[in-house]
Structures are given as structure tokens and as C-alpha cells.
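> sequence and predicted model, in that order:
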Amino acid sequence: MRKTDKKIDNQLRNLLTQICEVALQEIQGYKWVSHKVNYARFPESLVITCTFEDLYSAENAEQQGILLNLIQQKLRAANIELNNVRKQVFFTSQ
């Protein structure tokens, strides 16, 4: 991993930790967030997965909207723009 990749990775981890902390407080059934990325194609390759305790919570459109907005806000504040947030953020259950 290149030095610039490590910097981006640390920034992403910090942002996702912030997102997770807010989501744990505000979104029913939310458990954790994870990500995958190919730094050679960042941010287009960034995939974020939000995990919930059950399928009902994961498929709740209102909760998905709240999380999508939160993710976009945090990433934009760090000058990271997702081309299509709905294709780069996924919702799943345990």
C-alpha cells in the first residue's frame, strides 16, 4: 500500500467510525459499517456496507435514507464524492 493509500484508508476509517457512532445512536437495528476499496480507482471503487441486526431493519427505506444522507455528508465534508451513492452503499443483515 502506497503512502497516499494509507492516508486515504486512515481518513476513511475515521469517517466510517464517526458514521457508525451516529448510526448506533439514531438508527434502530443498526450494528456496524464496513468498506472495500481499490485505491487505484478511488473513490469510484469504494463500496460501503451497513449491517443491521435483522432484514426488516436493513430494508427499512427511511433508515436507509438517513444512512445514505449521513454517509454523503461525512464524505463530502472530507472532499470525497461518490458518483452514485445508491450503487456504492449496501444494506445487509446478520
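Ah, there it is.

> only C-alpha atoms for contact and neighbour calcs from this point on.
Will do.

> show me what counts as buried in the longest helix along the chain.
Criterion DSSP state H: the longest helix present in the chain is helix 3-26. Neighbour-count burial for helix 3-26 flags 8, 12, 15-16, 19-20, 23 (criterion: 16 or more other CA atoms under 10 Å).

> which residues touch that helix?
For helix 3-26, contacts defined as CA atoms under 8 Å, 6 or more residues apart in numbering pick out 30-34, 39, 67, 70-71, 74-75.

> hang on, the earlier thing: CSV for the buried residues of helix 3-26, including distance to Gln63?
Shown next, in CSV, are the buried residues of helix 3-26 (distance: CA to CA, whole Å):
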residue, distance to Gln63
Ile8, 27
Leu12, 22
Leu15, 19
Leu16, 17
Ile19, 13
Cys20, 13
Ala23, 9
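
> let's bring in a second model and compare:
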Amino acid sequence: MVAGNPPADITAANENSLKSLGRAIAFSQGQFSLVLVCCNYGILREQMLQRLQDEYLAGYQIHQVALPHNVINVYTAIHLQLTNNQPSALFVMQSQTCKAGESA
């Protein structure tokens, strides 16, 4: 939790971020859009992803990809997991644990 911010402020900020993310995904359908999101707490991330899917993106095909910590080429790792599937949104998890020096 951020020092100096009451829990109600943090909850409101999280809710606004969730709505903004849902709008960004919905408005970018049919075109490439890169949105980077960071969540410091695993349990909060899972809750927010579930709410995003249930409340804001219920009609969209969403795919989650978990990257192994030893991945060298992020593009290839994602491509291999997607096969021929082209989802409406792709959530790449654990990208902060990838090795530096990634090439496309």
C-alpha cells in the first residue's frame, strides 16, 4: 500500500484504472494497440483481471500467456503459445522476470 493514501483512495484509483483499461481494449479492436500495466500484488492482479473479463470485456476473447523466467525471445514465446489464435486482448504475465537482452 502507498504510504499516505487511505485505502478508499487506492480502491478508487484501482477502479478508475480498471475502467480505463477496459475502454482501451474495447476501443482498439481490429487494430494493434500496446498497453502496459503493472500490478505489484499477485492476488490483486488476479482479482482485477477477473473483474476486467467479467465486467468490462465479457464479449471479447482474452488470452493469457505466462512467460517463463528464462525466455530470451519474447515474440517467439508468445507466438508459440498463440498458434493460429488471434484474441481480442493478450495479457502477457510475468514479463518483469524475463532476461534482459530480449530480441524480436
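Done, it's in. In this text the structure is predicted, and so the values were computed from the model without any measurement.

> need the TM-score between these chains.
Once superposed, chain against chain, the TM-score is 0.36 (TM-score structural alignment, normalised by the length of structure 1); 55 aligned residues with a CA RMSD of 4.1 Å.

> quick one on the thing from earlier: which is the next helix or strand following the longest helix of structure 1?
Later in the chain than helix 3-26 of structure 1, the nearest helix or strand by DSSP states H and E is strand 30-36.

> elements contacting that next one?
helix 3-26, strand 47-52 (3 or more CA pairs under 8 Å, 6 or more residues apart in numbering; DSSP states H and E).

> for the helix or strand that comes right after the last one, buried residues please.
Under the assignment DSSP H and E, the closest C-terminal helix or strand after strand 47-52 of structure 1 is helix 55-58. Of the residues in helix 55-58 of structure 1, 57-58 count as buried by neighbour count, 16+ other CA under 10 Å.

> just checking, next helix/strand downstream of helix 55-58 of structure 1?
On the C-terminal side of helix 55-58 of structure 1, the closest following helix or strand by DSSP H and E is helix 61-77.

> return the distance of the next helix or strand after that following helix from the chain's centre.
Next helix or strand after helix 61-77 of structure 1 toward the C-terminus (DSSP H and E): helix 85-88. Averaging C-alpha positions (CA atoms, centre = their mean, to the nearest Å) puts helix 85-88 of structure 1 10 Å from its chain's average.

> got the buried residues for helix 85-88 of structure 1?
85, 88.

> next, count neighbours for Gly65 of structure 1.
12 (other CA atoms under 10 Å).

> compute the distance between it and Gln11 of structure 1, please.
23 Å (CA to CA, to the nearest Å).

> again, but for Lys36 of structure 1
From Lys36 of structure 1 to Gln11 of structure 1 the distance is 14 Å (CA to CA).

> next one: Ser57 of structure 1
From Ser57 of structure 1 to Gln11 of structure 1 the distance is 28 Å (CA to CA).

> next: Ser93 of structure 1.
Taken as CA to CA, the span from Ser93 of structure 1 to Gln11 of structure 1 is 26 Å.

> find the residue at the geometric middle of structure 1.
Taking CA atoms, centre = their mean, the centroid of structure 1 lies closest to Ile48, which sits 4.2 Å from it.
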